[in-house]
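Q: okay, sequence plus prediction incoming.
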Amino acid sequence: MRKILVTGANGQLGSELSVLSVFYPEFEWIFADRTKIALDDLELLKDQLNEIKPDIIFNCGAYTAVDKAETERELAFTINHLAVELIAKYTFKNSVKLIHISTDYVFDGSSSSALNEEAETNPINVYGESKLAGEIACLRENPDSIIIRTSWVYSKFGNNFVKTMQRLMQERDTINVVNDQIGSPTYAADLAQAMVDIVRSSNWIPGIYNYSNEGEISWYEFALSIKELRGYNCNVSGISSSSYPTPAKRPEFSLLDKKKIKEIYNVSVPDYKESLEKMFV
């Protein structure tokens, strides 16, 4: 029985993989939170990997506090770069399959058409820089690994935009949401299923893949969809990013092109609204 190690077990993606795991008893699943896999302690991480001896690693753990990363650069790079480098070395040396999760924040947002896997990277914040460094290290140390870039992840677990909007729309009469950042959300349950489909497939084609739900929307339009599907009465207004300054800059356009993952792995990529509805059921 092949052993799958999932890092970041308590995160959105790790939690959705945990829900999914009961349907795939052909794998032995190990869900590792910070106590089992220390991505911020490289010496300990090395020992933990040698102890667990996985056959497959889903590296979902990451430093994801985008604004905080601006002042916690060293910690962000330790988790998103150096730990990934170590995991990639381990997986290459021990012939372990690795799927590493990355982000649309490796792009600068200057494109006006959907970004494919070959598009030029140019992160505009520390989080994006650390994730790009992790991608580069991952492919350098283990050319047989798979990297999946995703965007705007949400689920019924953890903290995310959908949950924040639900809370605010019930608490307030009016809210403002930025309308000039364009991309597509990702329901973590859909991405989790895609990852399982990849490891169950007879294909293993290494490299970078994009995965998010279908659709090209702004955060404002995403908020309107949440309002509509939940039947909230709150008034939602669109504002520019300049009216809502944050410590870290965000890409204005980071829509991902999903052709490659659909063609090679034939995975399902539902429309964003369909998946949002599914989460609310």
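A: Sure thing, it's come through. Note that the coordinates shown come from a computational prediction; the quantities given were computed from them, not determined experimentally. Residues are numbered from 1 along each chain as shown.

Q: rest of the way, CA atoms for contacts and neighbours
A: Fine.

Q: just the helices in the stretch 101-250 of the chain please.
A: 126-141, 161-171, 188-200, 219-230 (DSSP state H, counting those that start in this stretch).

Q: list the buried residues in the longest one.
A: Looking back up the chat, that one is helix 126-141. Across helix 126-141, burial judged by 16 or more other Cα atoms under 10 Å covers 126-135, 137-139, 141.

Q: so which of the residues you listed is the closest to residue 98?
A: Among those, residue 138 lies closest to residue 98 (Cα to Cα), at 9.2 Å.

Q: my guess is the closest one contacts residue 91. True?
A: No. Using Cα atoms under 8 Å, residue 138 makes no contact with residue 91, being 9.9 Å away.

Q: how far away is residue 175 from residue 220?
A: Using Cα to Cα, to the nearest Å, residue 175 is found at 10 Å from residue 220.

Q: use this one as the comparison:
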Amino acid sequence: MPVRLTVLVPGGSGQLGRDLAALASPSVDVVAPGSAGLDVTLTGQVLASVGALADRARETGSAPVVINAAAYTAVDAAETDEERAFAVNADGPRVLAAACAARRVPLIHVSTDYVFPGDAFRPYEPSDELGPRSAYGRTKAAGEDAVLGSGASSWVVRTSWLYGKSGANFVKTIARLESSREMLSVVDDQVGGPTWTFDLASGLMDLASRVAAGDGPARRVLHCTNTGSVTWCGFARAIFTHLGADPARVKPCTTAEFPRPAARPAYSVLSPASWCEAGLTPLRPWDEALAAYFAAE
């Protein structure tokens, strides 16, 4: 019989947090506060929230799990605001993990492809050496270390190129620009794995159920993305196609032609092998997920 879950989702107002909250059911109780209700940089709020989760689970006879979706994700802004990014992406997870360890609550922490240097020629495995090249990547790598070294029953799940129905993301930006520009130039020398937050949320909840049942994977770092890879230009052309627009209106350009404050990984595809080897259901290919995203509108 499936274990009843009570799940706390810090970062509940973000695009991933909203999709996690939408998975609430009679057997899954989800509490997903935004930063106004749970600011992970405030120790008192973190301790109170994890304590309330543990108490609520005990009272309802369910298993508590925290899925941390809170993050500072303004990649370029982090270059000049690394202190704030570190507070949210590293200090927050450290306090959250300590609170989970104290109350014996399992923690699933969401991380990013930006912890890698981006110079690989094959999909990254969880065991590959880290080498972040941006402030955002450094703070997320520090958050991983804090969680894994906390003593909590914890798992780090890296993902990439997220887009969802809420919040700002690449899909929404391209859709907006399609209606306002005749031609678009999009970088074609950065390769990654687009991931729909709906699919990621389902995968994370699958993992949470396993963890709650005492059957959490032995490997503590996993990669979870929609499968396959594409360049940003290829991704934009696919979005145009789903919008009924001519993908030839999207022209390729180089990263050098579009300089940004933060360095972007040239190649940051994450291998799904660790997820599959853990017995978890692999996410569908990225192009199928994109089609489903537009079909759901």
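A: Now that the structure is in, tell me what you want to look at. Computed from a prediction, not measured in an experiment: that's the story for all the values here.

Q: report the TM-score for the pair.
A: In this superposition the chains share a TM-score of 0.95, using TM-score structural alignment, normalised by the length of the first structure; 279 aligned residues with a Cα RMSD of 1.4 Å.

Q: before we move on, the earlier item: the more surrounded of residue 175 and residue 220 of the first structure?
A: With neighbours defined as other Cα atoms under 10 Å, residue 175 of the first structure and residue 220 compare such that residue 220 has more, 21 against 16.

Q: which one in the second structure is aligned with that one?
A: Correspondence of residue 220 of the first structure to the second structure, assessed by TM-score structural alignment: residue 233.

Q: show me the contacts for that match.
A: Contact criterion Cα atoms under 8 Å, 6 or more residues apart in numbering gives 185-188, 250-252 as the residues in contact with residue 233 of the second structure.

Q: in strands only, show me those residues.
A: Members of those lying in strands (criterion: DSSP state E): 185-187, 250-252.

Q: out of the contacts of residue 233 of the second structure, which end up buried?
A: Buried among those by 16+ other Cα under 10 Å: 186-188, 250-252.

Q: coming back round to it: closest one to residue 207 of the first structure among the helices of the stretch 101-250 of the first structure?
A: If we rank those by Cα to Cα, the stretch that ends up nearest is helix 126-141, at 7.5 Å.

Q: nearest spatial neighbour of residue 203 of the first structure, skipping sequence neighbours?
A: Counting by Cα to Cα, 6 or more residues apart in numbering, residue 203 of the first structure lies nearest to residue 265, which is 7.6 Å off, once chain neighbours are set aside.

Q: do residue 122 of the second structure as well
A: In space, residue 122 of the second structure is closest to residue 269, 7.5 Å off (Cα to Cα, 6+ apart).

Q: quick one: the equivalent of that neighbour over in the first structure and residue 109 of the first structure, what's the gap?
A: The equivalent of residue 269 of the second structure in the first structure is residue 255 (alignment by TM-score structural alignment). Distance, residue 255 of the first structure to residue 109 of the first structure, by Cα to Cα: 9 Å.

Q: more neighbours: which of those two?
A: Per other Cα under 10 Å, whichever of residue 255 of the first structure and residue 109 has more neighbours is residue 255, with 30 against 22.

Q: who touches the more buried one in this structure?
A: With contact set as Cα under 8 Å, 6+ apart, residue 255 of the first structure has these partners: 104, 113-115, 182-184, 216.
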